[in-house]
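S.K.: Based on what follows, work out the 3D shape:
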Amino acid sequence: MQGKEYLLVLSGGMDSVTMLYDYRERIAAAVTFQYGSNHNRREAHYARLNCERLGIEWIEIDLTFMASHFSSSLLEGADAIPEGSYDDENMKSTVVPFRNGIMLAVAAGLAESRGLAGVMIANHSGDHAIYPDCRPEFIRSMGAAIADGTYEHLELFAPYTSLSKGEIARRGKELGVDYSLTYSCYKGGEKHCGKCGTCVERAEALRYAGIVLNDD
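M.R.: The predicted structure follows:
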């Protein structure tokens, strides 16, 4: 099936915004989830903005109950976010338990309700060690659950699973993505802090792709 067939889970960060542009001819709508993280509101602003630029429907879903009931430094305020490298031990506290599973379950229901063929997610290889619900094993299992749990056997499409964030940024450069219109800082300030793990990873990816920004 070709055409507008997918619903994209869109955070407003580099990876999902790149996917929005990369697959814009096949994306019928994008959904952003408000789950109470420090950076959620700022990311959502850019998710909406990029959808408006491309003429793609944007949906916002409230999952803020997660902030009240789930344990994660990502839900506890800027001071709880670790600074330094984007590695397992340093970033483990930012895991929001089964976040992608919850979001993909809702997204699958939205996609089936709209008669679409599947759901897209922009996980990548740099996430695998830290976040269990970004790993290839999870994508395969969740894909099977979505297919088995929907009448039309919807697909979970995750084409960036084996790519690094740098490779995604390089693809975005080819597409002309303006990364100043994305947000990634886990501390959630007005500007990227440049110190938290996700800021460090973002800066490394931009350098890898040869992209210079003046927005941070």
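S.K.: all contacts plus neighbour counts: C-alpha atoms, from now on.
M.R.: Will do.
S.K.: Could you identify the longest strand within this protein?
M.R.: With DSSP state E applied, the strand covering the greatest number of residues in the chain is identified as strand 27-34.
S.K.: quick one more, to check against the first:
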Amino acid sequence: MKTIVICSGGLDSVSLAHMVASEHKLTRLVSFDYGQRHRKELDFAALCARRLDVPHDIIDLRAIGSALTGSALTDDIDVPDGHYAEESMRVTVVPNRNAIMLTVAFGVAAARGDQAVAAAVHGGDHFIYPDCRPAFTEAFEAMQKLALDGYAEVSLYTPFVHQTKADIVTAGTRHNTPFAETWSCYKGGTHHCGRCGTCVERREAFHLAGVLDPTTYEDPDFWSEAVARKALG
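M.R.: Next up, the predicted model:
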């Protein structure tokens, strides 16, 4: 199946790109610049596209992103430390981000003759991000079938939507994903901070999957404290 992958440059989407390249026909990567403070992730998406030898589209959504105010990913708001399951992480929500990106990606797929759009939403995101939940992805695909009715047939491929981040590490390992060449940290520094929600989740996922984490963290031990705090509720 001719498939495009929405690729941020993070562990999840790069692992998905390698899996699609192995199991389907990967035609291109699509990334989005929405003014995110960790824009350096796009460099890792470009690196993935070169490695897999496919075209890479970076679509400029900065004007839209500037209107979606109130998120620590786009505004001058501190990115909180801790686990994703903590209420404080809601400040990292960019409203309708996935809905907007998927809409654009489906348009690209229809225009290019692709048959599927792959997105790396996963079970660990369900608590914080409503547009990562199965109810959303199922409804979105149904809406797109109506939007493209009679013009194109494009399906939504979300193999991780019921899986954990550790499952993605396992799948990425199986498909030879170079994890060191991915970027997750929301703070966008020289190295992964080790303290923000996505860093904690990344470090925990490698631990649970039993896979060596090649990432350099500024605070490599904070994750265990955050996980323990989450367990205490």
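S.K.: if we can go back for a sec, show me what the very next helix or strand once past the longest strand of the first structure is packed against.
M.R.: Secondary structure here is assigned by DSSP states H and E; on that basis, the next helix or strand after strand 27-34 of the first structure toward the C-terminus is helix 40-54. Based on contacts counted as 3 or more C-alpha pairs under 8 Å, 6 or more residues apart in numbering; DSSP states H and E, the elements that helix 40-54 of the first structure packs against are helix 14-22, strand 27-34, strand 57-62.
S.K.: buried ones in helix 40-54 of the first structure?
M.R.: The neighbour-count check on helix 40-54 of the first structure (16 or more other C-alpha atoms under 10 Å) flags 40-51 as buried.
S.K.: out of those, who's nearest Tyr160 of the first structure?
M.R.: Distance to Tyr160 of the first structure across the buried residues of helix 40-54 of the first structure (C-alpha to C-alpha) is lowest for Ala47, with 18.3 Å.
S.K.: For the closest one, list the residues it contacts.
M.R.: Applying C-alpha atoms under 8 Å, 6 or more residues apart in numbering, one finds that Ala47 of the first structure lies in contact with 10-13, 17, 32, 58, 182.
S.K.: that older thread, can you add distance to Asp133 of the first structure and give the helices and strands packed on helix 40-54 of the first structure back as JSON lines?
M.R.: Below are those laid out as JSON lines (distance: least, C-alpha to C-alpha, whole Å):
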{"stretch": "helix 14-22", "distance to Asp133 of the first structure": "16"}
{"stretch": "strand 27-34", "distance to Asp133 of the first structure": "16"}
{"stretch": "strand 57-62", "distance to Asp133 of the first structure": "20"}
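S.K.: and among the ones you listed, the most buried is which?
M.R.: helix 14-22 (a mean of 24; mean count of other C-alpha atoms under 10 Å).
S.K.: Does anything pack onto that one? Which helices or strands?
M.R.: Of the remaining helices and strands, those touching helix 14-22 of the first structure by 3+ C-alpha pairs under 8 Å, 6+ apart are helix 40-54, helix 165-175.
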